[in-house]
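Chemist: Compute the structure for the input listed below.
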Amino acid sequence: MTRPPLTILLAAPRGFCAGVVRAIDIVERALALYGAPVYVRHEIVHNRFVVDDLRAKGAIFVDELDEIPDGDRPVVFSAHGVPKSVPAAASARHLFQLDATCPLVTKVHMEAQRHHAEGLEIILIGHKGHPEVIGTMGQLPDGAVRLIESVEEAEALEVRDPEKLAYVTQTTLSVDDTKDVIAALQRRFPAIRGPYKEDICYATTNRQEAVKAIAPRIELLLVVGAPNSSNSRRLVEVGEKNGTPRSLLVQRAADLDWSSLQGLSTIGITAGASAPELLVNEIIDAFRNHYDVRVETVTLREENVSFNLPRELREAQSPS
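Modeler: Reported below is the predicted structural model:
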């Protein structure tokens, strides 16, 4: 039987960002240098496939440091960053620490610390409970950072001194939504200080702009990513708000409900910053079983960002 035609618009950039590549490389390099096990506090990035792959290679994922036995095994902190109390606790136990925090998250940490040192009250725009938010708030004493999530919260915010105020943001937010929150803060508190360069990272921005480029042309947007991935969930929202009301988050091909995927002519596919390209290809291949597929890549811009591994891994010699 002849399969119906389907055009897949493949958004680019998509998938792994430089921070995610660096974090995964840190775990794999540590395994190559020191052998298994390598301990990782929390998911190194928010993707079950990536975590399962590293687990199969010898990584052991833990929720807290007290699950790690004493000894000289490496412990890696995830790409989302950790509160200062975590490396302090690791140092107290003489654990061999490897910090996989994305350098762009570290930038936000340093901004918050600088503002605090200058006596400013800090407003963090982000999602309550997200590991990155917990890590950023944990750089400073309790009460030094105020978390807000929405324009409504910005409008209701009461501060100690409107003249001594600064804001930072989570790196994986919706560019458009965050812009509205910042505008509300700036209107209410004209003296508020922001980052020298916006905190939402290049990869988040690029992936959202790429979705905007294809959204008006498609009937369905599939975002490959994990339910706990902030940047992936924001891509779904961007699709919904920019011409594709039917935007879905899927982890892999097995999650597709084919009873609801009939009669399509043009769809879009993108992937969150922690989703490997292998899963995108898996989903495209699944569509080939149901449609005569033509893939068109729509490239918004090229990315050539890379981050160095920690000095401990760059300088270490592989075992002979």
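Chemist: C-alpha from now on. contacts and neighbour counts both.
Modeler: Will do.
Chemist: so where do the helices sit in this structure?
Modeler: With DSSP state H as the criterion, the chain has helices at 18-34, 48-57, 85-92, 103-117, 131-137, 151-156, 175-188, 202-214, 230-241, 277-288, 311-315.
Chemist: Among those, which comes closest to L256?
Modeler: Closest to L256 of those, according to C-alpha to C-alpha: helix 277-288, at 8.4 Å.
Chemist: isn't V181 right up against V151?
Modeler: Yes. The pair V181 and V151 passes the contact test of C-alpha atoms under 8 Å, sitting 4.6 Å apart.
Chemist: E163 and Q186, how far apart?
Modeler: The spacing between E163 and Q186, counted by C-alpha to C-alpha, to the nearest Å, is 12 Å.
Chemist: now do L9
Modeler: Separation of L9 from Q186 (C-alpha to C-alpha): 38 Å.
Chemist: Which one's more surrounded, these two?
Modeler: Of the pair L9 and Q186, L9 is the one with more neighbours under other C-alpha atoms under 10 Å, namely 23 against 16.
Chemist: Give me the distance between the more buried one and A112.
Modeler: Computed as C-alpha to C-alpha, the L9 to A112 distance reads 39 Å.
Chemist: Please provide the structure for the following sequence as well, for comparison with the first:
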Amino acid sequence: MTKPKLDITLCAPRGFCAGVDRAIQIVELALEKYGAPVYVRHAIVHNKYVVDGLRQKGAVFVEELDEIPPGDAPVVFSAHGVPKAVPADAKARNMFFLDATCPLVSKVHIEANRHFNEGREIVLIGHAGHVEVIGTMGQLPAGAITLIETTEDAEAYTPRDPGKLAFVTQTTLSVDDTSAIVDVLRRRFPAIALPHKEDICYATTNRQEAVKKVAPQVDAIVVVGAPESSNSVRLVEVARRAGCERAVLVERADAIDWSQFEGIRTLGITAGASAPETLVDEVIEAFAQRFDISVSAHGAGRETIVFNLPRELRVA
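Modeler: Model prediction:
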């Protein structure tokens, strides 16, 4: 049988961001320099393929420090950031730790501390339970930060002093959703202090913009990424709002539900910031088994931002 034709448009940029790339490098270089095991608190990034690959090299993933036996094995904190209590606990246990927190998440932590020290009440726009939100809220004493998830939350929020208020945001949110919440806060509290520079990271913004441009032109969109990955889930939502109802999140090629792609002639493919290009190639190959494909790229290409490694690993 002749395979049906399918035009695939690859969104650019897509996949790994500088923070994810740095976090993975930190684990790999720690394994190279110190040997296995290297303990990692929480999944280093939200991608099972990446985590499994590091586990095969000797990384041991734990959720809490008390799961780590006494010894001198390094401990790595994930890219999402941790509450202040975690490094304090590690020091109390005489652990050698490496912080793989994305510098853009660290920027939000610094900003929250600055606002707190200047006497402001802080609003954090984000998703309850996400590890980045837990890490950011854990930078300050309980009650110093109020989490707001929706415009309804923003309308209902009552600060102690509207004149001493600031907001920060999770770095992996929908740009449009966040903008709507910020609009409510600024309307209700004109004196609210804004971030010096937008907290939503460049990679999240760039990937969402690329999807917005491709979505109206294709019959379906595949977002390669994990369901735990906030920025990947947001890409699906952005694609649907931009006009592509058949936008689906796919973790690996073997998880594709082919019934969702019956009759399509055009397909967009992107990847969340924690999904490696290998998985994008795997998905393209899976479509090539069933369709006569042609592939083109759309967008600005690769990003050039690079973050420094921790001092302890720069000589490795």
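Chemist: how about the nearest residue to the equivalent of V236 of structure 2 over in structure 1, chain neighbours excluded?
Modeler: Counting by TM-score structural alignment, V236 of structure 2 lines up with V236 in structure 1. Once flanking residues are discounted, V236 of structure 1 sits nearest to S247: 5.5 Å by C-alpha to C-alpha, 6 or more residues apart in numbering.
Chemist: One more: A191 of structure 1?
Modeler: What sits nearest to A191 of structure 1 in space, not counting adjacent residues and going by C-alpha to C-alpha, 6+ apart, is E163, at 5.5 Å.
Chemist: burial of the one you found, as a residue count?
Modeler: 14.
Chemist: With N206 of structure 2 instead?
Modeler: Neighbour count for N206 of structure 2, taken as other C-alpha under 10 Å: 17.
Chemist: Who are the contact partners of I26 of structure 2?
Modeler: I26 of structure 2 makes contacts with V76, L98, A100, L309, P310, L313, as judged by C-alpha atoms under 8 Å, 6 or more residues apart in numbering.
Chemist: repeat that with 10 Å
Modeler: I26 of structure 2 makes contacts with 20, 32, 44, 76-78, 98-100, 309-310, 312-314, as judged by C-alpha atoms under 10 Å, 6 or more residues apart in numbering.
Chemist: Among those, which one lies nearest to T266 of structure 2?
Modeler: V20 (29.9 Å).
Chemist: which one is that closest one nearest to, not counting chain neighbours?
Modeler: Nearest residue to V20 of structure 2, sequence neighbours excluded (C-alpha to C-alpha, 6+ apart): S274, at 6.0 Å.
Chemist: Surely the one you found and R22 touch.
Modeler: No. Applying C-alpha atoms under 10 Å as the test, S274 of structure 2 and R22 come out as separate, 11.2 Å apart.
Chemist: Can you verify my assumption that F287 of structure 2 contacts D257?
Modeler: No. Contact between F287 of structure 2 and D257 fails when scored by C-alpha under 10 Å: they sit 11.5 Å apart.
Chemist: neighbour-wise, which of the two wins?
Modeler: More neighbours surround F287 than the other of F287 of structure 2 and D257, with 19 against 11 (other C-alpha under 10 Å).
Chemist: what lines up against S174 of structure 2 once you look at structure 1?
Modeler: In structure 1, S174 of structure 2 lands on S174 (TM-score structural alignment).
Chemist: can you pull the contacts of A89 of structure 1?
Modeler: Counting by C-alpha under 10 Å, 6+ apart, A89 of structure 1 has contacts L65, D66, L95.
Chemist: can you check I269 of structure 1 too?
Modeler: Shown in contact with I269 of structure 1 (C-alpha under 10 Å, 6+ apart): 8-12, 14, 211, 214, 218, 220-224, 247-248, 280, 283-284, 295, 297.
Chemist: and T171 of structure 1, how far is that from Y202 of structure 1?
Modeler: According to C-alpha to C-alpha, T171 of structure 1 and Y202 of structure 1 sit 9 Å apart.
Chemist: Looking at the two, which one has more neighbours?
Modeler: Neighbour totals were compared for T171 of structure 1 and Y202, and T171 leads with 27 against 17 (other C-alpha under 10 Å).
Chemist: What is the neighbour count of the residue nearest to that one when sequence neighbours are not counted?
Modeler: Once flanking residues are discounted, T171 of structure 1 sits nearest to I200: 4.0 Å by C-alpha to C-alpha, 6+ apart. For I200 of structure 1, the count of nearby residues is 20 (other C-alpha under 10 Å).
Chemist: mind checking what I200 of structure 1 lines up with in structure 2?
Modeler: Counting by TM-score structural alignment, I200 of structure 1 corresponds to I200 in structure 2.
Chemist: didn't V315 of structure 2 look like it was pressed against K33?
Modeler: Yes. V315 of structure 2 is in contact with K33 according to C-alpha under 10 Å; the separation is 9.4 Å.
Chemist: Those two: which is more packed in?
Modeler: K33 (13 against 9).
Chemist: any idea how far the more buried one is from A316 of structure 2?
Modeler: According to C-alpha to C-alpha, K33 of structure 2 and A316 of structure 2 sit 6 Å apart.
Chemist: and what of P4 of structure 2?
Modeler: 50 Å.
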